[in-house]
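K.L.:
Here you go, sequence then predicted model.
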Amino acid sequence: MIFTKEIEIFLEEDLKDDDLSCTLVFNKPVNAVIFTKQECVVSGIEIATAVLDYLNISYSVKKNPGDCAKPNDVLLELAGDSVAILRAERLVLNFLSRLCGIATNTRSYVEIVEKSVSTYNIRQKTKTGSPNPSSQTNQTALPLLPPKIAATRKTTPGIRKFEKKAVVDGGGDAHRSNLADLVMIKDNHIEIMGLENAFWEAKKKASFSKKIEIEAENPEQALLAASLGADIVMLDNMTPAQIRKTVSLLTEKGWRDKILIEVSGGISKETLSEYAILGIDVISLSAVTNDAKWVDISLEIQKK
């Protein structure tokens, strides 16, 4: 949901009191198009149209969130007063450029994971006749599923919900949007009160509907977290070899199917394929938002 107060804050920052730049022109009905100058995954349409609605600008959406767009593809067609369109221009373009960049970047991570897992499954099936013999011993073993690519809370203050939505538009997972979404017991919690104490305190205070996630820095911590009954175990800054060992130990103990395994820390686009085939559920990265490049998107008034 986008609130009117948010739009007004964004506009107030840009317009201020003496908007001479936009009011120089005659205020008359005009048509305009918003288009991308480069290939991208579309995101930010909802915030763009909310701003247009606020300024009484009519529009037609030509590309929806999650769509792929090519250079010169039109995202929105506009019709309204010239002053209103000029006032909306930079705010709308900034959001579209930023959010399309995040969606596009996220899609690239998702595609790497999907391709890596697909290639792995094909190779395993070719070798043994079973898609994933390491996880099961019979010939009905299921193939690996691609782990979800999830965002972290390392986002721009004030516009997190828009950046998280852009990750979803790119095929990723928003993860938790705030501290209330789930209880995450991290290294500093463990340092202050110990892993077991932190877990049982969370168990006592949290609603039955809220999941508890524990960050583990080594296989021993991961096993302890699983034995306590954590819903999610995050393997933090572990190497692929350490993760593989941890997954194997959890499987041996019979705990693997009772938890979700999230992996985070030290993962780049170059090493992502190594992590994708380890039999984990989620890979969380700040890079999907922090490393995203803005997409070149423009608005042009149409000649009659």
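P.N.:
That came through, no problem.
K.L.:
use CA for all of it now, contacts and neighbours both
P.N.:
OK.
K.L.:
Which stretches in this structure count as helices?
P.N.:
For the chain, the helices defined by DSSP state H occupy 4-15, 20-23, 45-54, 82-128, 160-169, 187-193, 195-205, 219-228, 240-253, 272-276, 287-290.
K.L.:
Check the offset of the third one from the chain's centre.
P.N.:
For helix 45-54, the gap between its own C-alpha mean and the chain's C-alpha mean amounts to 21 Å (CA atoms, centre = their mean, to the nearest Å).
K.L.:
before we go on, here's another structure to hold up against the first:
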Amino acid sequence: MFVFHALSEVTRRHLLDAGLDPDALSGLIRHAIAEDLMGGIDVTSTATIPADQRSIATLGAREAGVVAGLPVVAAVIETVCGDAASELEYLVRDASQVELGMKVVEVTAPTRLMLTAERTALNLLCHLSGVASLTRKWADALAGTSAAVRDTRKTTPGMRALEKYAVRCGGGVNHRMGLSDMALVKDNHVAAAGGVVEAYTLVKALESTISVQIEVDSVDVMRLAIESGADDVLIDNFTLGQMREAVHLRNALNPNVRLEASGGLTVDTARQVAETGVDFIAVGELTHSSRVLDFGLDLQEVL
């Protein structure tokens, strides 16, 4: 049976500083490694590498982008190799821009176990860096405006905290983490409750202190949402002209209400949307359609 190891206090602290739960991540890593081993062993590494061999390896970028997930890589190495048997040095920090060929981490560990951990570490690093890199493109497009790019709940099951961390690394802002920390009243809720005002009233009756966002598809419905007391309004599929009208109405009714634009937006049109005066741009593709950023692990020296 494969032996998993506990995370070091240093790595746990790095994860906590990143807003990540070390125990939840440890569980995800163990599941991923178990999935890879399928109840058996790493046949290739076991056959070709002496059990007592140690090596130094580096993880390097195979294309330019934004790195995210280095403490996660450390957690994978420690889970598989053990803290006492491995050393990891960060050569850059998460959220850094990396270029082709740049080394991001150096690892010293038992060779056999390092290669068993390799694919899980790279899968996570490449995916999270892809999310961060795409987010950075949107953030750069909005630079100099008052708007920020915001993510959604369109995340990979089991990976939400990690993907939302990657969004932060890319310069984006997190929307709600789940269904319980904020209410988002959408068209189906409005239909079931009998109207916008009724839906808002019912949410506040259940959770009086919760922040409420209401999705609207017209300026008239937006007026109802603001007058009912919504903290945020999600304006869905508005034209640029309708967005400007919505901002003007918001400023007249309650300037403290935050407006978030969504629906059919692209990074090429993001700045035009931001210049209408909305506060956020909702982008689901940050987490559901980002392309991985390629990294590789290469042995540098066998000890």
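P.N.:
Arrived safely. As the structure is a computational prediction, the values presented were derived from the model and not from experiment.
K.L.:
now what about the TM-score between them?
P.N.:
The TM-score (TM-score structural alignment, normalised by the length of structure 2) is 0.87; 272 aligned residues with a CA RMSD of 1.3 Å.
K.L.:
sorry, back to before: for the helices of structure 1, give me JSON lines that also has distance to residue 32 of structure 1.
P.N.:
Converted to JSON lines, the helices of structure 1 look like this (distance: least, CA to CA, whole Å):
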{"stretch": "helix 4-15", "distance to residue 32 of structure 1": "20"}
{"stretch": "helix 20-23", "distance to residue 32 of structure 1": "15"}
{"stretch": "helix 45-54", "distance to residue 32 of structure 1": "12"}
{"stretch": "helix 82-128", "distance to residue 32 of structure 1": "8"}
{"stretch": "helix 160-169", "distance to residue 32 of structure 1": "24"}
{"stretch": "helix 187-193", "distance to residue 32 of structure 1": "52"}
{"stretch": "helix 195-205", "distance to residue 32 of structure 1": "54"}
{"stretch": "helix 219-228", "distance to residue 32 of structure 1": "56"}
{"stretch": "helix 240-253", "distance to residue 32 of structure 1": "51"}
{"stretch": "helix 272-276", "distance to residue 32 of structure 1": "41"}
{"stretch": "helix 287-290", "distance to residue 32 of structure 1": "30"}
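K.L.:
Mean neighbour count added to these, as CSV?
P.N.:
Formatted as CSV, the helices of structure 1 follow (neighbours: other CA atoms under 10 Å):
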stretch, mean neighbour count
helix 4-15, 13
helix 20-23, 13
helix 45-54, 19
helix 82-128, 21
helix 160-169, 24
helix 187-193, 13
helix 195-205, 15
helix 219-228, 18
helix 240-253, 16
helix 272-276, 20
helix 287-290, 23
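K.L.:
right, and those helices - which one's nearest residue 148 of structure 1?
P.N.:
Ranking the helices of structure 1 by proximity to residue 148 of structure 1 (CA to CA) places helix 82-128 first, at 7.6 Å.
K.L.:
for the helices of structure 1, which one sits closest to residue 30 of structure 1?
P.N.:
Smallest distance to residue 30 of structure 1 across the helices of structure 1 (CA to CA): 5.7 Å, for helix 82-128.
K.L.:
So what angle separates the directions of the closest one and helix 45-54?
P.N.:
Interaxial angle, helix 82-128 of structure 1 versus helix 45-54 (axes from the mean of the first three to the mean of the last three CA atoms, to 10 degrees): 170 degrees.
K.L.:
How far off centre is helix 82-128 of structure 1?
P.N.:
How far helix 82-128 of structure 1 lies from its chain's middle: 9 Å, per CA atoms, centre = their mean.
K.L.:
for stretch 257-270 of structure 2, same thing?
P.N.:
18 Å.
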